[in-house]
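Can you look at this prediction? I've put the sequence above it.
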Amino acid sequence: MAETETETAARDGKGTKDERTAAKLAKRIGAFAKEHGGAEAQLAYVGERGTRIVLVGQDGAWGDLFATDNAVAVAAVAKSGVTVHEDFDGEFAARVKTGRYEWTRMAGMQVGGPRNK
């Protein structure tokens, strides 16, 4: 019986492209968590473009990553070991600390901030 491409990649220790991408994202998630005293995530599926991985550190810092495939995003957060929330609301959202930059960029010219381009 012939070996499949996935089996060959697994045997060679390379994994599939999606597995490698998930591993890279998991590494970045882990680095964020380490830098911010831990982290939790929420996955936001944005259609054909992929899935946004929103991260919130224990110190209130936040960031995001993007996976072009929802399965890759799910695998990445699973590999990283962070807690994943179904929604971005309640106590989870309240932990996000935003600064002046975020407030002016979100409001744009409506409150005298820089224009959103």
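Thanks, I have the structure now.

can we go C-alpha only for contacts and neighbour counts from here?
OK.

any idea where the helices of this structure begin and end?
5-11, 17-35, 70-80, 90-94, 100-107 (DSSP state H).

Of all these, which one is nearest P114?
helix 100-107 (6.5 Å; CA to CA).

coming back round to it: and among the helices of the chain, the most buried is which?
helix 70-80 (a mean of 20; mean count of other CA atoms under 10 Å).

packing partners for that one?
Secondary-structure packing of helix 70-80 (3 or more CA pairs under 8 Å, 6 or more residues apart in numbering; DSSP states H and E): helix 17-35, strand 39-45, strand 51-57.

rewinding a little: tabulate the helices of the chain (JSON lines), appending distance to A41.
JSON lines is the format used below for the helices of the chain (distance: least, CA to CA, whole Å):
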{"stretch": "helix 5-11", "distance to A41": "28"}
{"stretch": "helix 17-35", "distance to A41": "9"}
{"stretch": "helix 70-80", "distance to A41": "8"}
{"stretch": "helix 90-94", "distance to A41": "9"}
{"stretch": "helix 100-107", "distance to A41": "19"}
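
now the helices and strands packed on helix 70-80 in CSV, with distance to A10?
CSV is the format used below for the helices and strands packed on helix 70-80 (distance: least, CA to CA, whole Å):
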stretch, distance to A10
helix 17-35, 10
strand 39-45, 27
strand 51-57, 25
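
Below is structure B, check it against A:
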Amino acid sequence: MADTKHAERRAARLAREITAFAGAHGGAEGQLAYIGQAGTRIVLVGADGAWGDLVAPTHDIAAAAAEKAGLTLREAFDGEMAAKVRTGPYEWTRMAGIQVGGPSNG
């Protein structure tokens, strides 16, 4: 029973964060990605191209949070969804630093 209440509270907290993200970015859609023992990543893409993610300890909690927030979920982070993402200088510099030995951001 305590585990169920904890899961419900965690899903509600994540749903509030999803709702806040969607509100700040003109709406949002998402995709759930299993990341092993760490849980499930909720990838968010705003209508304005902003993106972010949250991590839930289980797939069930991630799915419950998405449902509570009214988040439209995609089966995969496909080309159509990726095309909506807008990146800025931070992401490009960070990616270059990680991928090709370019400058890093700390």
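Perfect, I can see it now. This is a predicted model, so every value here is computed, not measured.

Got a TM-score for the pair?
TM-score of the superposed chains, computed with TM-score structural alignment, normalised by the length of structure 2, equals 0.90; 104 aligned residues with a CA RMSD of 1.8 Å.

re earlier: for the helices of structure 1, which one sits closest to W62 of structure 1?
The closest of those to W62 of structure 1 is helix 17-35. By CA to CA, the value is 9.0 Å.

which residues are contacting the closest one?
Residues from elsewhere that reach helix 17-35 of structure 1 (CA atoms under 8 Å, 6 or more residues apart in numbering): 14, 38-39, 55, 57, 65, 72-73, 75-77, 79-80.

Of those, which pair is most distant in space?
Using CA to CA, the contacts of helix 17-35 of structure 1 reach their maximum pairwise distance at K14 and G57, which is 30.7 Å.

For the two, indicate the residue with more neighbours.
G57 (21 against 12; other CA atoms under 10 Å).

mind checking what that one lines up with in structure 2?
By TM-score structural alignment, G57 of structure 1 lines up with G46 in structure 2.

Check E91 of structure 1 too.
Following TM-score structural alignment, the counterpart assigned to E91 of structure 1 within structure 2 is E80.

Go through the helices of structure 1 and name the closest to L43 of structure 1.
Proximity to L43 of structure 1 (CA to CA) singles out helix 70-80 among the helices of structure 1, at 7.5 Å.

in structure 2, what residues pair with that closest one?
Using TM-score structural alignment, helix 70-80 of structure 1 corresponds to residues 59-69 of structure 2.

Next, the mean deviation of the matching stretch compared to structure 1.
Once superposed with structure 1, the aligned residues differ from stretch 59-69 of structure 2 by a mean of 0.6 Å; criterion: mean CA distance after the TM-score superposition for structure 1.

got a list of contacts for that stretch?
Residues from elsewhere that reach stretch 59-69 of structure 2 (CA under 8 Å, 6+ apart): 7-8, 10-16, 18-19, 32, 34, 39-42, 55-56, 72-73.

for that stretch, the distance to its chain's centre please.
The chain centre lies 12 Å from the centre of stretch 59-69 of structure 2; the measure is CA atoms, centre = their mean, to the nearest Å.

Run a quick neighbour tally on V55 of structure 2.
Counted by other CA under 10 Å, the residues lying close to V55 of structure 2 total 19.

now it, nearest residue through space, not along the chain?
The spatially closest residue to V55 of structure 2, leaving aside those adjacent along the chain, is R41, at 4.4 Å (CA to CA, 6 or more residues apart in numbering).
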